[in-house]
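K.L.:
3D, please:
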Amino acid sequence: MKTVLHRVAALVLAVLCVVGLPVPQASATPATRYTNPIAERRADPHIFKHTDGFYYFTATVPEYDRIVLRRATTIQGLASAPETVIWRKHSSGEMAAHIWAPEIHFINGKWYVYFAAGRSDDIWRIRMYVLETSNANPLTGAWTERGRITTPWDTFSLDASTFVNNGVRYLIWAQQEPGISTNSNLYLARMGANPWTITGTVTRLTVPTLAWETRGYKVAEGPTVLQRNGRIFLTYSASATDANYCLGMLTASASADLLNASSWSKSANPVFATNAATGQYGPGHNSFTVSEDGLSDVMVYHDRNYRDINGDPLNDPNRRTRVQKVYYRADGTPDFGIPVPDGATPVRLKAYNTDRFVRHWEYRAKLEANVSPLADSQFKVVQGLAGSGTVSLESTNFPGYYLRHRDLEFWVDRNDGSSTFRNDASFSQRAGLAASSAVSFESLNYPGRYLRHSNGLIVLQAVTDAQGRADATFALE
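P.N.:
Below is the predicted model of the structure:
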């Protein structure tokens, strides 16, 4: 079958060359689509994809009293996977309160869980600890307490994570440093002889000083890294854990001396924040994993679907785990966009014959490269407004607005509830007219006419030749 498909693809390319049409770009990354939330009442989520084909998921539970673990062969499968308690808090003394932010890692043939915990006699005496098991399946293994991670100061510390760069394993974490009037800063050190010991220089990477880092509390916490395009992108959470919670980012070259603080630059603004339009508040404490096909990075994070909280946000149990695809700008930096609405994650429509995307600009649909903001080019493919058997394309950053044709041009308009609108915004999704691995969208009320690009605009036209078929074909990224 693969041989036949390869021959067909080669024939398509040959025809395009003969008739002088543009040859399609290299195959696009397939759309990574999930349904959010992945898990209710699970904060500080961490998903690790292992070589055994399983995704392993752990997170903070609202009772702050145990560490849980799930596994599944898909990210979406984690939503319904059974959950195992692998460790419970002590009845007294150390590790007896505020069991927070577990992360699971596979290091040198063993599983490790990093977490933070307080004491029964002082629940805010938060420190970092490590569990270990050598069992191939960490859900059934016996876990050994490897004790506390020792740092230069015996102060509030949490959110340990680890990564390897150029053969060197590092630990990153958040801590309150004596003499600095913040709740927590970010630190980096090399790992020593084992995964619970640091060695050598400890580098302070950043102190929360900007307005968006200091709302409610002066916080930099929850560090995690994304290693791509010759750089290390370190995201972290800032401000209070209510709707002010957001993500910042530090960036360093992968070839730089990471223990030199000047190797890192801080983004001036949050890279991911509350979005009232999509109904997502306080997104933060993220991690990264990869899609099932290994072609897309996926950001994992928590948020709430409401703004107002009674009392201390830490006592509100309704943070939930969510995921969405990470996109990259032309300069190789990640673009996290906005926290997308609940339900199916959106896609981008990438033209088959040019490296450009369908986007809306002042509500008109256009074709453009390097779209900013990213969400202008993201659409949810939902059941058609005109009924089953059709699809509609709902704007991500303007929920309730849909891509619809009006006077044979396309706009993003609010659904007015009329039958005319429902029909104008509903399509039959077909296999791509120029490539079966892509898609085309045929108008419901104008059969034979397709959504296609023409002179940079998105229009509704009949398709009568090879050029038209190519213009009416899109990859869903």
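
K.L.:
going forward, measure contacts and count neighbours with C-alpha atoms only.
P.N.:
Will do.

K.L.:
Next one: Ala470 relative to Val381, how far apart?
P.N.:
From Ala470 across to Val381, the span is 21 Å (Cα to Cα, to the nearest Å).

K.L.:
which of the residues in stretch 443-463 are buried?
P.N.:
Neighbour counts over stretch 443-463 (16 or more other Cα atoms under 10 Å) mark 443-444, 449-453, 457-463 as buried.

K.L.:
okay if I get those as TSV plus distance to Glu177 and secondary structure?
P.N.:
Formatted as TSV, the buried residues of stretch 443-463 follow (distance: Cα to Cα, whole Å; DSSP: H, G, I helix; E, B strand; the rest coil):
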residue	distance to Glu177	secondary structure
Ser443	61	strand
Leu444	63	coil
Arg449	64	strand
Tyr450	61	strand
Leu451	57	strand
Arg452	57	strand
His453	56	strand
Leu457	55	strand
Ile458	55	strand
Val459	59	strand
Leu460	61	strand
Gln461	64	strand
Ala462	66	strand
Val463	66	coil
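
K.L.:
hang on, the earlier thing: Ala470 and Val381 - which one has more neighbours?
P.N.:
Neighbours per residue (other Cα atoms under 10 Å) separate Ala470 from Val381, with Ala470 holding more: 26 against 19.

K.L.:
The more buried one is in what secondary structure piece?
P.N.:
helix 466-471 (DSSP states H and E).

K.L.:
Please, where are all the strands along the stretch 51-200 of the chain?
P.N.:
Per DSSP state E, counting those that start in this stretch, the stretch 51-200 of the chain carries strands over the ranges 55-60, 66-72, 84-88, 97-107, 110-118, 127-133, 144-148, 157-165, 168-175, 185-191, 198-206.

K.L.:
where exactly do the helices run in the stretch 201-350 of the chain?
P.N.:
Ranges of helices in the stretch 201-350 of the chain, per DSSP state H, counting those that start in this stretch: none exist.

K.L.:
this one next, for a side-by-side:
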Amino acid sequence: MTPRPAAPSRRTLLRTLAALPASAALLGEAPGLLGGALAAAPPNGSATRYTIVPFRNSDDGTVDVYQSDDATDFRLLRSSAYTPPAGRIRDASVIRHTDGRYYAAYTTRTWQDPSTTIGFARSPDRVNWTFLYDHTVPVPGLSRAWAPEWFVDSDGGVHVIVSCSTTNDEWIFTPYLMRATDSALTAWSTPVPLTGIGANHIDTFIVRIGSTYHAFPKNETTKYIEYATATNLTGPYTIRRTGDWAGWGSYREGPALVQLDNGAWRIFFDGYGDGTYYYSDSRDTFTTWTPPAALPGISGTARHFSVVKETVTGGPSLARNTTRSFRSANYPTRHWQRQSSLLNLPVVDGSSGSAEKQAATFTVVPGLADAGGCSFRDTTGAYLRHWDFRARFDANDGTRTFAEDATFLLRAGTASGSVRFESYNHPGRYLRHYAYQLRVERSDGTDLFRQDSSFVPVTAWA
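P.N.:
The predicted structure follows:
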């Protein structure tokens, strides 16, 4: 069999044709967040679960399913989870609906071909998908209907935002809104354009915070993701930020947002110009953003997805207001120990002296910044926190910065009974040992990193 060539970016033609004109058991949900849990650390014994269903860079005829507990380190859950009976599947957007099932909406044709339909599929478990139907988008003179994105409003209304172009100008896209008119998501209202965003914008993703709708479209003229707001879902929107306003760079597409456990918003986008998938975080309602970071593990493989966030049972558990010691999961003779003011990982055993055992004993307390997380006190009353990403102990100075530096969110470890500790204010960074020193380091998606950042709570040495 001749191997299928890599699926090119649907924007490749737009870039190169000079003739184009410039121009689980859910514990809580929040409307407008694509079926996502509210922002807070998951309860003890529960876990946050993020699911994505991207198509492959090498094959736009199927999608894979990935899962993560931190929105950074995605692991393959099922390969080739869904292949439509005809056409292609690109730009899949997924929600969990009120019936408990998952629904995908997607582009049905590759970028070269006219495409007047968007596809729908359904799954009971995120893993096993079945085809529902292709919906013809009733826009007069439609040439292409691309990148449908789900949006669930605060009234429970389910919508799809789809980017459409007409035969008069088949490469100039405008965002349209359709509302589901039945609970089965099989009937749709007549599409209406989102006013204010304007033509030559694509991949519009919307979240609602309070009474404001926040839209993130891609400007096909400049190749930058822009930012717009409105007080009504259909608009009029006002474009607030243009150009490289967030420092993400150009030739970015497919923005998708999700709210993290610490309340920050994370945007994912496909860096089709350089083959990298990126994420960036904002904690001030989209005013400033962290520098874009490559999404480990799936960059260069996964393409254009949205994110379903859920809180599910079966997560890690660690009793608060108890004393524990912490053993390395992959170096079982080594334990956390305070040495001077720093946290290191020396050998601690029965022959260790009483001072060494005391220095390897900690009190687990509710997180200073979020009681659903945890903080750690040593026997002197100082708290474990990160400073310049080094793990160290300091007296609590009562500031918000200290509270966040000293709070960690529980994630499942690699070994039975082990736990990983994610930084509260630097999502995607974990307490990790390197050269037997503890630092807060960014996950690189490797098994070694997961092992180095896994620790087993054991009976306190002192």
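
K.L.:
rewinding a little: could you name the helices and strands sitting against the helix holding Ala470 of the first structure?
P.N.:
strand 449-454 (3 or more Cα pairs under 8 Å, 6 or more residues apart in numbering; DSSP states H and E).

K.L.:
I'd like the distance between the residue nearest the centre of the first structure and Asp424 of the first structure.
P.N.:
Of all residues in the first structure, the one closest to the mean position by Cα atoms, centre = their mean is Met299, 2.0 Å from it. Distance, Met299 of the first structure to Asp424 of the first structure, using Cα to Cα: 34 Å.

K.L.:
what do you get for Ser239 of the first structure?
P.N.:
Counting by Cα to Cα - Ser239 of the first structure and Asp424 of the first structure are separated by 44 Å.

K.L.:
cool, Glu368 of the first structure as well?
P.N.:
Relative to Asp424 of the first structure, and taking Cα to Cα, Glu368 of the first structure is found at 23 Å.

K.L.:
between the two, who's got more neighbours?
P.N.:
Neighbour count, other Cα under 10 Å: between Glu368 of the first structure and Asp424, Asp424 has more, with 23 against 20.

K.L.:
Please pull up the equivalent of the more buried one in the second structure.
P.N.:
The alignment leaves Asp424 of the first structure without a partner in the second structure, by TM-score structural alignment.

K.L.:
for Thr151 of the first structure, same thing?
P.N.:
Here Thr151 of the first structure is matched to Pro138 in the second structure, going by TM-score structural alignment.

K.L.:
surely Asn396 of the second structure meets Glu404?
P.N.:
No: Asn396 of the second structure is beyond contact range of Glu404, at 11.0 Å (criterion: Cα atoms under 8 Å).

K.L.:
What is the neighbour count of the equivalent of Ala59 of the first structure over in the second structure?
P.N.:
Under the alignment by TM-score structural alignment, Ala59 of the first structure pairs with Pro54 in the second structure. By the criterion of other Cα under 10 Å, Pro54 of the second structure has 26 neighbours.

K.L.:
mind listing what Pro54 of the second structure touches?
P.N.:
63-65, 90-92, 302-305 (Cα atoms under 8 Å, 6 or more residues apart in numbering).

K.L.:
and which of these is nearest to Ala355 of the second structure?
P.N.:
Closest to Ala355 of the second structure out of the contacts of Pro54 of the second structure is Val65 (49.2 Å), distances taken as Cα to Cα.

K.L.:
Would you agree Val440 of the second structure falls within a strand?
P.N.:
Yes: using DSSP: H, G, I helix; E, B strand; the rest coil, the secondary structure at Val440 of the second structure is a strand.

K.L.:
Contact partners for it?
P.N.:
Here Val440 of the second structure is in contact with 386, 389-391, 423, 429-432 (Cα under 8 Å, 6+ apart).

K.L.:
hang on, the earlier thing: what about Asn396 and Glu404 of the second structure, which has more around it?
P.N.:
Glu404 (21 against 16).

K.L.:
buried stuff in the strand or helix carrying the more buried one?
P.N.:
Using DSSP H and E, Glu404 of the second structure sits in helix 400-405. For helix 400-405 of the second structure, a neighbour-count test (16+ other Cα under 10 Å) marks 402-405 as buried.

K.L.:
Please convert those to CSV, extending it with distance to Thr110 of the second structure.
P.N.:
Shown next, in CSV, are these (distance: Cα to Cα, whole Å):
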residue, distance to Thr110 of the second structure
Phe402, 50
Ala403, 49
Glu404, 45
Asp405, 46
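
K.L.:
What is the burial count for Asp99 of the second structure?
P.N.:
Neighbours around Asp99 of the second structure, by other Cα under 10 Å: 9.

K.L.:
My guess is Gln324 of the first structure contacts Ser291. True?
P.N.:
No: counting by Cα under 8 Å, Ser291 is not a contact partner of Gln324 of the first structure; they are 9.9 Å apart.

K.L.:
Comparing the two, which shows the higher neighbour count?
P.N.:
Set Gln324 of the first structure next to Ser291 and count neighbours by other Cα under 10 Å: Gln324 wins out with 25 against 19.

K.L.:
What's the match for the more buried one in the second structure?
P.N.:
Using TM-score structural alignment, Gln324 of the first structure pairs with Ser280 in the second structure.
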